[in-house]
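In: structure, please.
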Amino acid sequence: MGKTLIVAEKPSQAREYATALGVRGKEDGYLENELYVITWCYGHLLELERPEAYMDLDRVGKRWSLNRLPVLPHLNSFRRVVKSGAIKQYQVIQRWLKSTDIEEVICGTDADREGQLLFQEVWDASKCSKPLSRLWISSLTTAAIREGLKRLRPAEAVAGLAAAGHGRAFADWDFGMNLTEGFTALFGSFDAVRKKPNVISIGRVQTPTLALIVEREWEIERFVAQPFFEVRAEFATTQGDYPGKWFDLSEESKRITSRQVAEDIVEKTQGKPGKITKMDQKDVQEPAPLLFDLTSLTIAASKKHGFSAEKVLQLAQSLYEKKAITYPRTDCAYLSEDLVPKLPEHLKAVRQDPYTTLVDEAGLLGVPKGKRVINTITAHHAIIPTTEKVAIERLNFEEQKLYDMIVRRFLAVWFPPARYHQTEVVTEVEGEPFRTKGKVLLSPGWKKVYGPDELDEGVVRKTKKKDDREQTEDENATLPPLSKGEDVRTKRVFSEEKTTKPPKRFTQGDLLKAMEGAGKQIDDEVLRQQLKGKGLGTVATRPAIMENLMDRGYIIQEQKSLKPTQKGSELIRLIKERLPHAQLLVSAEMTGQMEFNLSKVEKGELTIEQYMADVEEAIGRIIEELRSFEQKHGKKPLALAPSGKVQGTGKVTKAGAEGKAIAKRKGVGTKTTNNNKSVETERETSDEIQVTASEGQVEGLGTCPKCGGEVIEGVKGFGCASWRAGCHFVLWKTPICGKVLTPNQIKSLLKKGKTPLIKGFKSKSGKSFSAYLIWEDSSEAKLKFEFEQL
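Out: Prediction:
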């Protein structure tokens, strides 16, 4: 009897499969016993070849130009090559796919479009014809894995998913490769500060996302503040006092724009008797918030803990791999009907401090079955704790914070709605109406899951809006006993001058909402669930899009707000004002429709050939438009990206009068060794770190391990801002085995003591490898490699 081959997405996933199946034989690149062989990818092992592979370079030349474009390989002509550093593992997988010892194959990569694609790439390359099944699970617990293996899906059931994955990859390649080269050839230049080309990067999702941020900035710039006036009163009864605010009976949202009108109302009503003409009282219920999908989790974690979108995705993935939560890359906030019998197990798994009392009470209330919890799901259900008890103390501090949010949101849906007694009073004085609203909590219901501080901070409170502006009425006034027809005394009437506020810049959370709604921020959580599928990108790709926009110099982050750079604004203005055919690149609705069409490919409602034909036609039109522009106007370089990033949420280091801080450093060459591999990390013996600030601020990347100051980015290195005080900590930007560390990698190193896994290092012999960088001596900025162990 032959063996079953399971291909996982990464080593950690393979380990969980091995544990569930009792596979203990560890070999180089795989695990094996008498029934199973379990191997793994490292994400995508293959990548699409660059455009030059499809060109006659002797004819078109090696320099980027419009003359070489467009490059649009036919659907079956796209070629993939093994990524640098992935050859060994790729060969392991191919060997087992072709082995006569293997009788059947199971795709065990992450159960989503990208997971399917990265398996499909190696499967298609092997031309394997063995029976193929798909493992589709939402958590990595032993029980979930074993149950999933009993309910394998046939390969045909995910053929549409695979086609959509190819369509996404091919379309992104067509857009990115053709239009980045085309725009750079026409609007790029050489960046003398960075000593490299100023690339004008274009992306199918990236560019319309940039347009959202730029257009919001233009709205702010065009905004002219308008004064308005509010007339408020204080009324007295024998039972106590209460406030009121004037409103227009014929048009409730109407504002008073004239000072004289406001003063006339004050003069007319001051000291005059009033009467309560309307008194509405009712009990209202507020249900628990929906369970988390990745977007709502990111927004909540950003508000509460200041986590970036990329950080939330990283923490959620880590919790998933530690079997603490279910699959995080989901756009669904509901659970499926078949989960109902298992929910008590999920509840039991979180019964530990500080949730014990809440779990016991929730268990007595019965399993939640309402449509706000149990409903139609997409590929994966909402994010909830798994059925395995987690040792919370073994999670790092940030993981504990995110896990706590997920547990409490899960517990909340077991509890009844919060109940309020709501009162609305209209008091008339000399024919002028004043409204008063009060709300008293009768029963906390689900709100007992949260502390009062969290509710006060608006972590789970819904934001109510009226006419696109936040309501400013106090709806929680404490009211004395009142009755309709009651006479009251007007103690005081006064007017307040206010001004209209400009639109707010996007935070990362706001931008996620706008991307999900294809440019429209949808606050109603139920409506948001109903409008899935037409957004910019996917829940898994949106955080990376934001990071790319910052890394490519299109946007900066000031505190929590995202703001376009001059380069970003000029690109969007150019497209909107001078390139009509290219305007689909900045249309959130158009890109959202493309994402929707990909979902139709996945469902078999649209062929990938039809999808790609639309993509190729659009790119062809844009390239022709760029050629026409060049003939009429020549090359028009856009602004360079800023040479320093603006501060996000860390400390701010002030620069000097000219916005520059220059520090002379002396570096020492270090040699790091690990696992018998060695590498020289070249250091400059004497140089300058120059930091060019934008608006007088430089981003703090983390805490200096030498003195506790703030580490900032310079042109030639990452150094301590306290250099004037004598701290000489610096990590130079000299390549380490061919790789230069990025600001995000430095942030991780300073915060966690290690970078994320970095791929593409080159050894002295020319071999590629992947590794983490960790501290050998943090105070002296000495690093060493750490390799991922199975």
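
In: C-alpha from now on. contacts and neighbour counts both.
Out: Fine.

In: give the buried residues for stretch 70-90.
Out: Of all the residues in stretch 70-90, those buried under the rule 16 or more other C-alpha atoms under 10 Å are Pro70, Val71, Leu72, Val82, Lys83, Ser84, Gly85, Ala86, Gln89, Tyr90.

In: Proceed likewise with the subsequent sequence, for comparison:
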Amino acid sequence: MEVYIAEKPSLARAIAEGLGVRGKEDGYIVCNGDRVVTWCFGHILQDCMPEDYDPAWKDWHSLPIIPQGWQLKPDESAKKQLMTIGALLQKADAVVHAGDPDREGQAIVDEVLEHFGWHGQTRRLWLASLDALSVQKALGGMKDNGGYAHLRDAAIARRRADWLIGINMTRALTNLGRDCGHAGKLSAGRVQSAVLNLVVARDRERAAFKPQDYIVLQASFSVDGGAFLARFRPGDTQSGLDAEGRLVDMAAAEAVMASVRGQNGRVITLAKTPKQQSAPLPFNLSALQKAASAALNMTAKDVLQAAQSLYEKKLTTYPRTDCRYLPVEQLGDAARILGALASVSGLEYAAKGADAARKSGAWDTGKVTAHHAIIPTGEMPNILTEKERAIYLMIARAYIMQFYGPLRYETQKLTAEVAKTLWDASGRLTLDPGWTVVGRDEEEDEKEEEQALPAVSQGDAVTCAEVEPLKKKTSPPARWTEGTLIEAMANIHRFVLDAQAKTVLKENEGIGTEATRADALEKLKEAGYIKADGKALVSTRLGGQVADILPASLKDPVTTAQWERRLTDIAAGKDGLDEFVDALAAEVPKLLASLGDAKIQVDSKLFPCPACGKPLFRRTKEREVYWECRRNDLHPDGKTVFLPDDRGRPLDRNTDIDCPDCGKAKLQRFKGRRADGSNYDFFKCPACAATFSNQNGTPVRREKRERTLSEHVCPDCGKPLAVRDGVSKSGRAWTRFDCTGFPACKKSWWGKDGAPDFTSPAGKK
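Out: Below you'll find the model as predicted:
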């Protein structure tokens, strides 16, 4: 029997349909030719946590944490499926590895095979798209899985690196935060720390920016063939300019306006240049996330989820790709895909007008990496969510554009001279809209529409009809958005000055991967380091403090990119898994030491723990507020301190009241809860354990009321009822009958006229 192991159920179903389904069982699909297809649920095996290696590592102060012999454990939610895979492997003669076509997908299935000790024949199914044609092509081109061992090692190296940095630095930062009264977890990671530094640096640059006022003079000129707008170009001797050559003096501006208004001049230079612009390339994930952020205000996470859902529905190809090119071998399938898109609402005219025989620059097999660009498969969309439909249309339009001609236009520039002053005008004339009939380039912001200049020639006379001053301000750098941050992560070399580092970063395509960049942004938001402000992402006060505390090497994109480069070398067999992890493990103590005695300022008022003096943390659980301190290593009894909330502050147990019974100690204050859910205060002596009610700060002995059996029995279980009398705080006497059928029956009833009133339950005892 041949067992196919897919990374997820959707992939398994597509493979099974390609093989021919004979029947379905719990956890696998039976196919033709004595073959079965089973599946994982992503990372069905996960890295062990520190306490799995050593119980002492459960304490967050146990640092550094560097495992000697890495281990995996089954995901609790997937144990049943893992057992199913194991049972199938016991019967297998051969295995087909059908993980996703990337290093993570390689590792996921490889580790399952290693978990069960499988050493038999294994082939690799490399499937980038779930449509039927792609499945059949992939099934016919399988290779030996052993050739992908280095790819698996790169995934494992990346995961262990993230584990070492994430676990150690997150615990260290969180400990610093707790020492200063911050209750939440402060996370750190190799990608998110570099991104946080980008956001913080941009926000500080904006905060320090001082806008400068300046003036732009715009004139309206008339010629025989029409009119046009032009702007004043200050000369070297022009008065009223700042150091940047901007006109800043209004008196000088008014003098220029007065000198040209109503005056005649002539065109002294004229240039018309024909140009053309090819269709933008199809999307990779980063480009899609940037475009959707700008056009639809969607988060990077939402875009990835929508694209992944479309892939699993077989409507589009693999989404986690970094490539924007397509293999020439798939050009022959264009007519079928365009024909299908012509039936999709919103795409009819664009798809029908496309020329399937046209070959754009996107078709270049030599530039295709592990996965080609995201394109439609030609399968017909059925029921889609609003976000899925929006992303599908963006992907489809980008594909359709490849089958239209280029945008052809003419750029026009002229300079007019009037009263010894120069005025520049530019224009653009569209000659053939080409691919723009399908839609604009989604990756670009809307641009101001350029004027088309009238028909003029060099030397033609012009008249300045009117001129006006446009008051401008210099602008700070733009705030980050999800889309621009994703693009910055992919093109981080643009933010590095060192020439050699620029080359390294560009070759390795930035920091993070197509699959992890959105997750890095989500982690920063969850930690409270950044937040959304409209479309923008801005840093918080906490984010700025953490960015200052983090070691420079962890924030430096060059360092992070170098890690990525080593991972690429591992995948190519040029570097070793153990060498990479060992080198990083040696750096962990240095990173921890760099934190020193850093402080984090919190906004809330601090209250000291009565056991260790460190700030208490305010917690909320099921609307119940309490205060705690988990620094057990500093507590005399080694236990966590819990204190109830007392009107917004931790309850102070200490009092100056001597115990009325023994006189040996001061009473301590406690809070209790009644059966009806209400709270009450009481005192307890730590010496003799006597308890007292708290009557407006005065201890009052809590008398024990004896229960006596009555002649009445419980209507539910038939056991005798015990009777108890008492007096409420308001002075009203009460009687209660309690069932003695403990523990099976715990019911009580209020008394009335000396008998239990079974219509008036008193609740549980």
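
In: quick one on the thing from earlier: which two among the buried residues of stretch 70-90 of the first structure are spaced furthest apart?
Out: Within the buried residues of stretch 70-90 of the first structure, two members stand farthest from each other by C-alpha to C-alpha: Pro70 and Gln89, at 34.1 Å.

In: all helices of the stretch 151-300 of the first structure, in order?
Out: Along the stretch 151-300 of the first structure, the stretches classed as helices by DSSP state H, counting those that start in this stretch are 159-187, 206-222, 259-269, 294-305.

In: typo on my end, the stretch 401-550 of the second structure
Out: For the stretch 401-550 of the second structure, the helices identified by DSSP H, counting those that start in this stretch occupy 482-490, 499-507, 517-526, 541-549, in order along the chain.

In: so what angle separates the directions of the third one and helix 192-208?
Out: Read that as helix 517-526 of the second structure. Counting by axes from the mean of the first three to the mean of the last three C-alpha atoms, to 10 degrees, helix 517-526 of the second structure points 60 degrees away from the direction of helix 192-208.

In: next, the mean deviation of helix 517-526 of the second structure compared to the first structure.
Out: Mean deviation of helix 517-526 of the second structure relative to the first structure after superposition (mean C-alpha distance after the TM-score superposition for the first structure): 1.1 Å.

In: tell me the helices and strands packed up against that helix.
Out: Contacting helix 517-526 of the second structure under the criterion 3 or more C-alpha pairs under 8 Å, 6 or more residues apart in numbering; DSSP states H and E are the following elements: helix 192-208, helix 300-312, helix 482-490.

In: stretch 106-123 of the second structure aligns to what range in the first structure?
Out: When stretch 106-123 of the second structure is aligned against the first structure using TM-score structural alignment, it corresponds to residues 116-133.

In: the strand or helix carrying Lys88 of the first structure packs against which elements?
Out: When secondary structure is defined using DSSP states H and E, the element that contains Lys88 of the first structure is helix 87-98. The criterion is 3+ C-alpha pairs under 8 Å, 6+ apart, and the helices and strands that helix 87-98 of the first structure contacts are strand 3-8, strand 36-40, helix 113-126.

In: just to revisit the earlier point, what residues of the match of stretch 106-123 of the second structure count as buried?
Out: Using 16+ other C-alpha under 10 Å as the test for burial, stretch 116-133 of the first structure gives Gln116, Leu117, Leu118, Phe119, Gln120, Glu121, Val122, Trp123, Leu132, Ser133.

In: do stretch 541-559 of the first structure as well
Out: Neighbour-count burial for stretch 541-559 of the first structure flags 542-543, 545-547, 549-559 (criterion: 16+ other C-alpha under 10 Å).

In: what about stretch 56-76 of the second structure, start to end distance?
Out: 23 Å (C-alpha to C-alpha, to the nearest Å).

In: from Leu281 of the second structure, how far off is the residue nearest in space to the middle of the second structure?
Out: Closest to where the C-alpha atoms of the second structure average out (C-alpha atoms, centre = their mean) is Glu522, at 2.5 Å. Glu522 of the second structure is 28 Å from Leu281 of the second structure, where distance means C-alpha to C-alpha.
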